[in-house]
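**Q** Sequence isn't available, so here's the structure alone:
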């Protein structure tokens, strides 16, 4: 399994805490997939889900969380910070992507 030395994204402490909680509910052999896919009102949507490693994935670890990302997604996501918001009006992961030229109002779709 290929491991990259530097993680292309970062997680805040609150995101790490929530991801570790979620990882305890996953079956053995699942990794946290960080990525992008076509869709959403701005053209691309963020992917943050537990999945099996595929041939074109790179493996990296952040604070004990084993993560995977398709190699081609790095150019869209490098330097992105993922946070967990547990507020009264908003609960979920938020994405701060320095590569995004445009984002939608919901914060889960972006363009580069």
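**A** Thanks, I have it. As the structure is a prediction and not an experimental result, all values here were calculated from the model.
**Q** rest of the way, CA atoms for contacts and neighbours
**A** OK.
**Q** And residue 90, how close does it get to residue 66?
**A** Per C-alpha to C-alpha, to the nearest Å, residue 90 is found 27 Å from residue 66.
**Q** Neighbour count: the two, which is higher?
**A** residue 66 (15 against 9; other C-alpha atoms under 10 Å).
**Q** Chain neighbours aside, what residue packs nearest to that one?
**A** Setting aside the residues directly before and after it, residue 66 is nearest to residue 31 in space (C-alpha to C-alpha, 6 or more residues apart in numbering), at 5.6 Å.
**Q** How much space separates the one you found from residue 101?
**A** 29 Å.
**Q** neighbour-wise, which of these two wins?
**A** residue 31 (22 against 10).
**Q** got a list of what that one touches?
**A** Going by C-alpha atoms under 8 Å, 6 or more residues apart in numbering, residue 31 touches 50, 51, 52, 53, 65, 66, 67, 68.
**Q** and which of the residues you listed is nearest to residue 59?
**A** Of all these, the one sitting nearest residue 59 is residue 68; the distance, using C-alpha to C-alpha, is 4.6 Å.
**Q** before we go on, here's another structure to hold up against the first:
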């Protein structure tokens, strides 16, 4: 008999506690109830670059993947999800190399800045 994790535990985009706390702080400064849209676009040092921005929850499309973090929604379009499934989003406040970090199991190659991949 195999046991699967509850559906709420399975997320295509994972956020560490540090990343979630930082995103929630940034959202609070916006003064609105916003979700986080994560995706990819052509460009960057290695061919594809990550994109991440706040968005009004009313803009969530029926085809979007939505991941709930205790009421905070992380949204990704289906085309980007092909490249991002299993992505871990982390945040570091280190003086050198700090900021958001993307660990993408689908990336064959990443650039030195860590913001693009192929």
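**A** That came through fine. Just so it is clear, the model here is predicted, and its values are computed rather than measured.
**Q** What's the residue nearest to residue 66 of structure 1 aligned with over in structure 2?
**A** Here residue 31 of structure 1 is matched to residue 35 in structure 2, going by TM-score structural alignment.
**Q** what do you get for residue 71 of structure 1?
**A** In structure 2, residue 71 of structure 1 lands on residue 78 (TM-score structural alignment).
**Q** Then residue 59 of structure 1?
**A** By TM-score structural alignment, residue 59 of structure 1 lines up with residue 66.
**Q** ranges for the helices of structure 1?
**A** Using DSSP state H, the helices of structure 1 run over residues 13-23, 74-77.
**Q** before we move on, back to that, what about the match of residue 31 of structure 1, distance to residue 61 of structure 2?
**A** From residue 35 of structure 2 to residue 61 of structure 2 the distance is 13 Å (C-alpha to C-alpha).
**Q** Run a quick neighbour tally on residue 91 of structure 2.
**A** 19.
**Q** residue in structure 1 matching it?
**A** Match for residue 91 of structure 2 (TM-score structural alignment): residue 84.
**Q** Tell me which residues touch its match, please.
**A** With C-alpha under 8 Å, 6+ apart, residue 84 of structure 1 has these contacts: 12, 14, 15, 18, 91, 92, 93, 94.
**Q** which of the residues you listed still touch in structure 2?
**A** Here is what carries over to structure 2 from those, by both residues aligned by TM-score structural alignment, their matches' C-alpha atoms under 8 Å: 12, 14, 15, 18, 91, 92, 93, 94.
**Q** What distance do you get for the nearest residue to the match of residue 71 of structure 1 once chain neighbours are set aside to residue 93 of structure 2?
**A** Spatial nearest neighbour of residue 78 of structure 2, excluding adjacent residues (C-alpha to C-alpha, 6+ apart): residue 64 at 5.9 Å. Going from residue 64 of structure 2 to residue 93 of structure 2 by C-alpha to C-alpha gives 30 Å.
**Q** ok, those two, which is more surrounded?
**A** Ranked by neighbour count (other C-alpha under 10 Å), residue 64 of structure 2 and residue 93 place residue 64 first, with 17 against 11.
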